[in-house]
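Trainee: Prediction below, plus the sequence it came from.
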Amino acid sequence: MSDLNKLGLAEARDALRAGDVTSVELTESCLKAIDDADALNAFVHKTPEIALERAKAADERIKAGDAPSMCGLPIGIKDLFCTKGVPSQAASKILEGFKPEYESTVSQQLADSGAVMLGKLNMDEFAMGSSNETSVYGNAVSPWRRGNDDAQLTPGGSSGGSASAVAADLCLAATGTDTGGSIRQPAAFVGITGIKPTYGRCSRWGIVAFASSLDQAGPMTKNVRDAAIMLETMCGHDPKDSTSTELAVPNFEAMLTGDIKGKKIGIPKEYRMDGMPAEIERLWAEGAEMLKAAGAEIVDISLPHTKYALPAYYVIAPAEASSNLARYDGVRYGRRAQLAQGDGITEMYEKTRAEGFGHEVQRRVMIGTYVLSAGFYDAYYNRARKVRTLIKKDFEDVFAAGIDAILTPATPSASFGLGEMTEADPVQMYLNDVFTVTVNLAGLPGISVPAGLDQQGLPLGLQLIGRPWEEGDLLNTAYALESAAGFVAKPGKWW
């Protein structure tokens, strides 16, 4: 078999079980693809020795007949996950040289299942960004191009390296994290599947924190079946994470029947934004028709507080970031600035943070500190928390009325060029999260499924939002949508 790196998780798993291929062969194919794709800047810390060691161990396990679904499958790990003895920088200069002495719960669960770590993936610094342009490693680049245009495009953010690596077949799948859309938006930009599970479904322990009440890990894969396989391994209760829920993890793959007859799919009127591109509007309508043809009932619904979601998110997330990032002070770990004679502890903090944090992180820390300050706490932070409760109640009311899932666009546009959204107006970049942040504020599961191409040949995705803890049902609806959309486009190899 040639081009083994182009396989998905399910195909590779079945080939491994049948003895058609070994994990070492799969891993070597991916390692070669990674070395040939430095132009994408997706993998920022390569770990070929660890990968081959784990692949050999996986082959032994498969031979012995003791092999979970993920055993022997080569994947990438977002740089936000702490990995023992391997640099884990969250794409920030301030964590330069940090090699944890422990493994995040999610990456440990994947390792225990026999998955093969190929290396660490690029991302926006501390997961703050929608285009992977805030990374200390430089921009991650999308494998897609617009028509005959050579302009480099963003793979989305913050999980841009994960998206680019999966779309370019550098790995079979990758981990991502999603605080306001950071799995779903990049997945939509590069034509892959990305699911953010219910808040508390995956442990956050050992994942560098951005906004603790919003962050959630999830898989980024080549299709819905692969997402179901990988998600099952990533989920589970963790006593080290107080927000992790003690709930049995179902066999998500077994729930993929494609039968959605009688399911009620909600179409929220508030997501019809002014200035939405016609092709996004058309794709959304086509998605609803596809689900209707599969036997679902399409219902118009209202989520009245949607218009307040983006402002509420951009108060809550920076506030939590300001609190979480206070620990990076040049004392406990990471990088410390060079101090001048006579500098005290205040100068050390100031210089370390000024040098160590990029502009976007500095911006969000300042906003967060401002909205938490004594004079503004009630005016901003407390008010945003109340709005969040109202947004959550909107969803609860809709689900209580019998809606099984909600269909929306995943992004307000296709991928854009690197450097096209300037720092001069950060709000333009923040608007990329308009369809995704509500899901994080309400703690719900959401999945992005590739559903079509725009006029320039770039992927567009649709988002499905599910009931809390019902990822299996959500994946099955996504599976029906994926089957109907029949999206098979791949980027032409230019790198």
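Mentor: Cool, the structure landed.

Trainee: Every contact and neighbour count from this point should use C-alpha atoms.
Mentor: Fine.

Trainee: residues touching residue 220, list them.
Mentor: 162-163, 166, 173-176, 183, 187, 192-195, 227 (Cα atoms under 8 Å, 6 or more residues apart in numbering).

Trainee: Buried residues of stretch 323-339, list them for me.
Mentor: Residues of stretch 323-339 classed as buried: 323-325, 328-330, 333-337 (neighbour count, 16 or more other Cα atoms under 10 Å).

Trainee: would TSV of those with secondary structure and distance to residue 103 be doable?
Mentor: Shown next, in TSV, are the buried residues of stretch 323-339 (DSSP: H, G, I helix; E, B strand; the rest coil; distance: Cα to Cα, whole Å):
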residue	secondary structure	distance to residue 103
323	helix	23
324	helix	19
325	helix	20
328	coil	20
329	coil	23
330	coil	22
333	coil	16
334	coil	17
335	coil	21
336	coil	24
337	coil	27
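
Trainee: Pull the most distant pair out of those residues.
Mentor: Comparing all pairs in the buried residues of stretch 323-339 by Cα to Cα, the longest separation belongs to 323 and 337, at 21.1 Å.

Trainee: Comparison target, given below:
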Amino acid sequence: MNPDHMIRLTALQMAEELNKTTFTSVELTKAHFDHIRQIDGTAQAGIHAYLHLNEDDALAVAAEVDRLRAAGGADAAALHPLAGVPIAIKDNIVTSQQPTTAASKILEGWMSPYDATVVQKVRDAKLPVLGKTNMDEFAMGSTTEYSAYGVTRNPWDLERAPGGSGGGSASAVGAYMAPLALGSDTGGSIRQPASFTGTVGTKPTYGSVSRYGLIAMASSLDQIGPVARTTADAAALHELIAGHDPKDSTSLITEWNDLASAAQTRDLTGVRIGVLEELQGSGFSEQIQQRFDEALQLLRDAGADVVAIDCPNMSYALPAYYLIVPSEVSSNMARFDGIRFGNRVVPEADSTVKEVMAATRAAGFGDEVKRRIILGTYALSAGYVEEYYGSAQRIRTLVQQDFARAFENVDVLISPTTPTVAVPLGEQVSDPASMYANDVATIPANLAGIPAVSIPGGMAEHDMPMGIQIQAPATRDAVAYRVAGGLEALLEDKWGRPLYQQAPEATTAATAGRQD
């Protein structure tokens, strides 16, 4: 099979062809590395989705899969369905065989002595790990422009941001540099980049996927999840990484074996879908609202029961989030001081520990990390903790109660994933408040700990993709996948082909042209 056609298959299609020995995992993995070398480039020229590549190890894993599959018998039968399908890992998920930097200078070159639980699951299933993807430093940002190692570009338009903090994973998947990727989502860091790049991103139920080995930003909100090109691919990867982990004190003891099958269910008859009044209309672009309304009509025509839902406290979620997150950031970043963790800066030969810490953090942290540490430290300071942090936690409870009441009447809630399409590079760096506001639709799910899936919803302003978000009650991830998969099929029938197939030539040509 032609390598260019090979890398454009979905992950499940790749798995099927590997099983039929149409091509080998080594051929598939090499095709991805060849494509990465062709278009990824650097922050100055190319998409720059990857920070570190893992070619030798990935090809060794691929060769082992091919050997086991060729041997047949019990060894071949024991292979995971996704064995041999390559994957990329966000750079705040620790890996023992390649650096983990969280896109920060303070961790430059750091090698973890162990693998995160999700990485170990990926290795056990024998998915070749292509490399580590770029991100906003310590996951703080919404454009992947706050990486210490340069920006990542949106494969649909190289002058626009891919979203963040996980723009590297989304761009890698969207530009055919990986069929699957892992990201982390604290307030939309998987779903918002998915919306901006025409990919699928899931924030699982909090506690359904182990956080052991994820460098924490805001521990009560962080959640690892899948990035893919289709709902079924995302669900299959979600099944692989989900499950109880005794190393994670917040891990749920729940089975997650019905996600992939749910994502391929096409019958939406009688499904009750609530439309969140607070997450549409004012503040959302005209064309995004139009695409969203068209999707709602498709759902009605398919037999779903679509009703309006009012969640009055949702409007307070954004300010509450931006008090809770900096507060937890302030605590979690304290360890990176050059003494316990992080590259050390010694300003003078006889510097005190305090001076070393100050110099290390000044040189090692970027502007957005410093901004959130300062804000969080103030919110937790004596005399203000109850006024700010305490009030934000009470609002969090009100948001959770809003969701609970809504789910008494509907199976899922639906909204646009973001108010706008991908923004031009540089636009939000000079205006952090506008960057924060772009997470208005994704943040509530993190505050409530519920699952949410973003799928491509069509093309909006500037010929850029937009996303549609489906949220379900906690532990009902399969319901979210069922509706997401059903709507995905309806949209693809309308378009004539999947959205991710509609601009690949432009992506490759534009990127190659920039490198030339």
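Mentor: Happy to help now that I have it. Because the structure is predicted, anything quoted here is derived from the model rather than measured.

Trainee: ok now stretch 289-306 of structure 2, how far from the chain's centre?
Mentor: Computed by Cα atoms, centre = their mean, to the nearest Å, the chain-centroid distance of stretch 289-306 of structure 2 equals 26 Å.

Trainee: can you give me the helices for the stretch 351-500 of structure 2?
Mentor: Under the criterion DSSP state H, counting those that start in this stretch, the stretch 351-500 of structure 2 carries helices at the ranges 353-364, 367-379, 391-406, 432-437, 443-448, 477-495.

Trainee: now, which of the contacts of residue 220 of structure 1 lie within helices?
Mentor: The helices in this structure, assigned by DSSP state H, contain 162-163, 166, 187, 227 from these.

Trainee: In those, which residue is surrounded by the most others?
Mentor: residue 163 (42 neighbours; other Cα atoms under 10 Å).

Trainee: Just confirm it contacts residue 192, I think it does.
Mentor: Yes - Residue 163 of structure 1 lies in contact with residue 192 (Cα atoms under 8 Å); the separation is 7.4 Å.

Trainee: Format the contacts of residue 220 of structure 1 as TSV; extra columns: distance to residue 495 of structure 1.
Mentor: Supplementary listing: the contacts of residue 220 of structure 1 in TSV, determined by distance: Cα to Cα, whole Å:
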residue	distance to residue 495 of structure 1
162	17
163	16
166	14
173	20
174	20
175	23
176	23
183	23
187	20
192	19
193	22
194	24
195	27
227	26
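
Trainee: Filter those residues by whether they're kept in structure 2.
Mentor: Counting by both residues aligned by TM-score structural alignment, their matches' Cα atoms under 8 Å, structure 2 reproduces these contacts from the contacts of residue 220 of structure 1: 162-163, 166, 173-176, 183, 187, 192-195, 227.

Trainee: Tell me the one of these nearest residue 141 of structure 1?
Mentor: residue 163 (9.6 Å).

Trainee: And that closest one, what's its match in structure 2?
Mentor: By TM-score structural alignment, residue 163 of structure 1 lines up with residue 170 in structure 2.

Trainee: most packed of the helices of the stretch 351-500 of structure 2?
Mentor: Highest mean neighbour count of these: helix 443-448, a mean of 25 (counted as mean count of other Cα atoms under 10 Å).

Trainee: For that helix, grab the matching residue range in structure 1.
Mentor: Residue span in structure 1 matched to helix 443-448 of structure 2, by TM-score structural alignment: 437-442.

Trainee: Quick check: the aligned residue for residue 381 of structure 1 in structure 2?
Mentor: Aligned counterpart of residue 381 of structure 1 in structure 2: residue 389 (TM-score structural alignment).

Trainee: Count the neighbours of its match for me.
Mentor: Counted with other Cα under 10 Å, residue 389 of structure 2 comes out at 25.

Trainee: Correct me if wrong: it contacts residue 322.
Mentor: No - look at residue 389 of structure 2 against residue 322 with Cα under 8 Å: they stay out of range, at 9.7 Å.

Trainee: residues shared between the contacts of the two?
Mentor: With Cα under 8 Å, 6+ apart, residue 389 of structure 2 and residue 322 have no common neighbours.

Trainee: What strand or helix carries the aligned residue in structure 1 for residue 118 of structure 2?
Mentor: Aligning on TM-score structural alignment places residue 118 of structure 2 opposite residue 106 in structure 1. Per DSSP states H and E, residue 106 of structure 1 falls inside helix 105-112.
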